[in-house]
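Novice: Got a predicted structure plus its sequence, pasted below:
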Amino acid sequence: MKKNQILILTLILFSLSLKADEVSVAFGEKLPPFVMPELNSGIEVDIVREALAVKGHVLKAVYMPMARIPIAFKNHKVDVVMMDVGVDMDLLGGYYGNPPVLYDNVFITLRKKKIVIKRPEDLIGLRINSFIGAQKRYPLWLGKLSADHYIEKNDQSSQPMLLSLDRFDVILCDRNIFKYYSIESQKKSRFKNFEVEEHSFVTVNPQDYRPVFYNKKIRDDFNLGLKSLTKSGRIKAIYDSYLKKI
């Protein structure tokens, strides 16, 4: 009887050790191809899911407006937030991890127009379509632009189409988001194929895209998983799966 009890206890402990930890992670509401709540996937979501899984953790993705992310972390509503949205999470007991993705915002123009953008003054007089909040983020470049030449939209899906139809001279967008929507736009009859020129104007700072964890061990497990995915080439494969041309 005693042996049976020991065996049962051993089996229970073994089964508990196999049970993965569920980790709730707050992502922004919607930003294809990085975050796609309707599919519970996206480049960023998939990388985080697989990085956590390396050490047996299971992702529970929570999607919310960016403004709510630091509040959710402060109130312990989630275990992890993707990006601190400008709030110092060290003060809230957070542990910063390595960024799973980087957002690289660039100016995009039609190559045939031969537009040169090397300084803020080069944007004066050009019709520019950007994302919400860009003017506040890049005041040196966008702060002096007039409202009749500059517009910000939350939905960036139409940017490739608008550029191809010459509705705007310049699009400000993350290069991978623009590439994704360009691929999607090719399915529409009004879309005109075009070559673009990318104009880098700021240096990407990885510090801006670091996730924050309440649990130091889970942070370490995530960093280890991320390193493993990078070394194996899996991260590139995830990017390619969303950005393959038709």
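Specialist: Thanks, I have the structure now. Residues are numbered from 1 along each chain as shown.
Novice: Please count neighbours and contacts with C-alpha atoms only from this point.
Specialist: OK.
Novice: Next up, the contacts around the residue nearest the centre of the chain.
Specialist: Centroid check for the chain by CA atoms, centre = their mean gives F34 as the closest residue, at 4.7 Å. By CA atoms under 8 Å, 6 or more residues apart in numbering, F34 lies in contact with 41-45, 177.
Novice: can you give me the offset of stretch 10-25 from its chain's centre?
Specialist: Computed by CA atoms, centre = their mean, to the nearest Å, the separation of stretch 10-25 from the middle of its chain amounts to 30 Å.
Novice: buried residues in it?
Specialist: 23-25 (16 or more other CA atoms under 10 Å).
Novice: Report the next helix or strand after the host helix or strand of A26 in sequence order.
Specialist: Using DSSP states H and E, A26 falls within strand 22-28. Per DSSP H and E, the first helix or strand lying C-terminal to strand 22-28 is helix 43-53.
Novice: which residues touch that following helix?
Specialist: Contacts of helix 43-53 with the rest of the structure, by CA under 8 Å, 6+ apart, involve 27, 33-35, 58-59, 61, 100-101, 218, 221-226, 228-229, 235, 238-239, 242.
Novice: and with 7 Å instead?
Specialist: 33-35, 58-59, 100-101, 221-222, 225-226, 229, 235, 238-239 (CA atoms under 7 Å, 6 or more residues apart in numbering).
Novice: for stretch 189-205, same thing?
Specialist: 104, 106-111, 117, 161, 164, 185.
Novice: Among those residues, which pair sits farthest apart?
Specialist: I117 and S185 (25.5 Å; CA to CA).
Novice: also this one, for the comparison:
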Amino acid sequence: MNQKHHSGGKRSAVDITKKLSFIIAFFILCLLSDKGFSENVVVGFGIDKPPFVIGSSKKGLEIDIFREALAYKGHTLEVVHLPNKRLQKALLTIQGIDAVATVRQVPGDGLYYVDDFVYFDNYAISRKKDNLKINKVSDLVGNSIVAWENAYRDLGATFEELFQPVPPKPYKKYYIEHSSQKGQNEMFWRGRSQIIIVDKAVFEWHRKQLGKKYDTTAEIVYHSIFSGKTYFQAAFKSKELAKDFEEGLKHIKRTSMYDHLYKKYTK
């Protein structure tokens, strides 16, 4: 009698263990279906856009935003640095790169884009002593200007119409797009351009750094002639990775992590 009761107790213990194992397995499957399968994601970033991308150091605001958004779905980030102008081409032609940051969508290129990844607060900036009257985009014409590479595509229809390379016009010889934002800022502080068009945080970062080499104490005027923030996208080869990143980006914006990172790098 006692032996029979003992055998039944063993069976009960086994049944409970099986049920617990099933519950745990079910819970893990639920987690996996929610988070997807984690992956090491190789992402191409530009070079020399501090504080957004700090040299080739694999550090900067863009990189931290990308890392946090991927982490929401369990992915890890591997950073590679590429020339700013060749990011999309690299994604399309180089095997092993999964995504690139801070680009503009090209219709029909077969990539998957996530909107509003990062934004820039762009201004036309001049020295107060020059007393320039810049109240609208067309007021820029006739002044010497330095901007970033392909800026004519990023600052609205009026700016593009005025400063796109073709057709050539006499005033365009005073407009320069520089491949390096450090070089762009150096041109301004060396007096080789009257106006620099750049994100305010980028300008102030270089102003501080270049103060060791140039006099950057001149009083400055920020001409707010561009309509709001300039947003850029992230591009992916994989539709699934793009979806995961988009969900992660929404999450870090909803939880204020996105704003926290901006303040960390730009204040």
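Specialist: Good, I have the coordinates. Small disclaimer: the values here were computed from a predicted structure and weren't measured.
Novice: about what we covered before: filter the contacts of helix 43-53 of structure 1 to the buried ones?
Specialist: By 16+ other CA under 10 Å, the contacts of helix 43-53 of structure 1 give 33-35, 58-59, 100-101, 221-222, 225-226, 229, 235, 238-239 as buried.
Novice: So which of those residues belong to helices?
Specialist: Using DSSP state H, the subset of these located in helices is 221-222, 225-226, 229, 235, 238-239.
Novice: now those residues as a markdown table including distance to V202 of structure 1?
Specialist: Conversion of these to a markdown table gives the following (distance: CA to CA, whole Å):
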| residue | distance to V202 of structure 1 |
| --- | --- |
| D221 | 31 |
| F222 | 28 |
| G225 | 29 |
| L226 | 26 |
| L229 | 27 |
| I235 | 24 |
| I238 | 26 |
| Y239 | 22 |
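Novice: from these, which two are the most distant?
Specialist: Top of the distance list for these (CA to CA): D221 and Y239, 21.9 Å.
Novice: Tell me where structure 2 has helices.
Specialist: Secondary structure of structure 2 (DSSP H): helices located at 2-35, 61-71, 87-93, 157-163, 181-189, 200-210, 239-254, 257-266.
Novice: Redo those helices as a markdown table? Include distance to I220 of structure 2.
Specialist: As requested, these are arranged in a markdown table below (distance: least, CA to CA, whole Å):
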| stretch | distance to I220 of structure 2 |
| --- | --- |
| helix 2-35 | 48 |
| helix 61-71 | 25 |
| helix 87-93 | 33 |
| helix 157-163 | 22 |
| helix 181-189 | 11 |
| helix 200-210 | 11 |
| helix 239-254 | 32 |
| helix 257-266 | 18 |
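Novice: and K169 of structure 2, which of these is closest to it?
Specialist: Using CA to CA, those put helix 157-163 closest to K169 of structure 2, at 9.0 Å.
Novice: contacts for that closest one?
Specialist: Helix 157-163 of structure 2 has contacts (CA under 7 Å, 6+ apart) with 137, 152-153, 172.
Novice: again, only this time at 8 Å
Specialist: Helix 157-163 of structure 2 is contacted by residues 137-138, 141, 152-154, 172, 175 when judged by CA under 8 Å, 6+ apart.
Novice: try stretch 159-172 of structure 1
Specialist: With contact meaning CA under 8 Å, 6+ apart, stretch 159-172 of structure 1 is reached by 105-110, 126-131, 178, 181-182, 185, 190-194.
Novice: Let's see which of those residues end up in strands.
Specialist: Among the contacts of stretch 159-172 of structure 1, the ones falling in strands (DSSP state E) are 105-110, 128-131.
Novice: got CSV for these, with neighbour count and distance to S157 of structure 1 too?
Specialist: Rendered in CSV, the data for these read as follows (neighbours: other CA atoms under 10 Å; distance: CA to CA, whole Å):
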residue, neighbour count, distance to S157 of structure 1
N105, 22, 15
V106, 19, 16
F107, 21, 16
I108, 26, 14
T109, 26, 16
L110, 19, 17
I128, 25, 15
N129, 24, 12
S130, 20, 11
F131, 17, 11
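Novice: mind putting those in JSON lines, distance to K3 of structure 1 included?
Specialist: Shown next, in JSON lines, are those (distance: CA to CA, whole Å):
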{"residue": "N105", "distance to K3 of structure 1": "64"}
{"residue": "V106", "distance to K3 of structure 1": "67"}
{"residue": "F107", "distance to K3 of structure 1": "71"}
{"residue": "I108", "distance to K3 of structure 1": "71"}
{"residue": "T109", "distance to K3 of structure 1": "75"}
{"residue": "L110", "distance to K3 of structure 1": "76"}
{"residue": "I128", "distance to K3 of structure 1": "76"}
{"residue": "N129", "distance to K3 of structure 1": "73"}
{"residue": "S130", "distance to K3 of structure 1": "70"}
{"residue": "F131", "distance to K3 of structure 1": "66"}
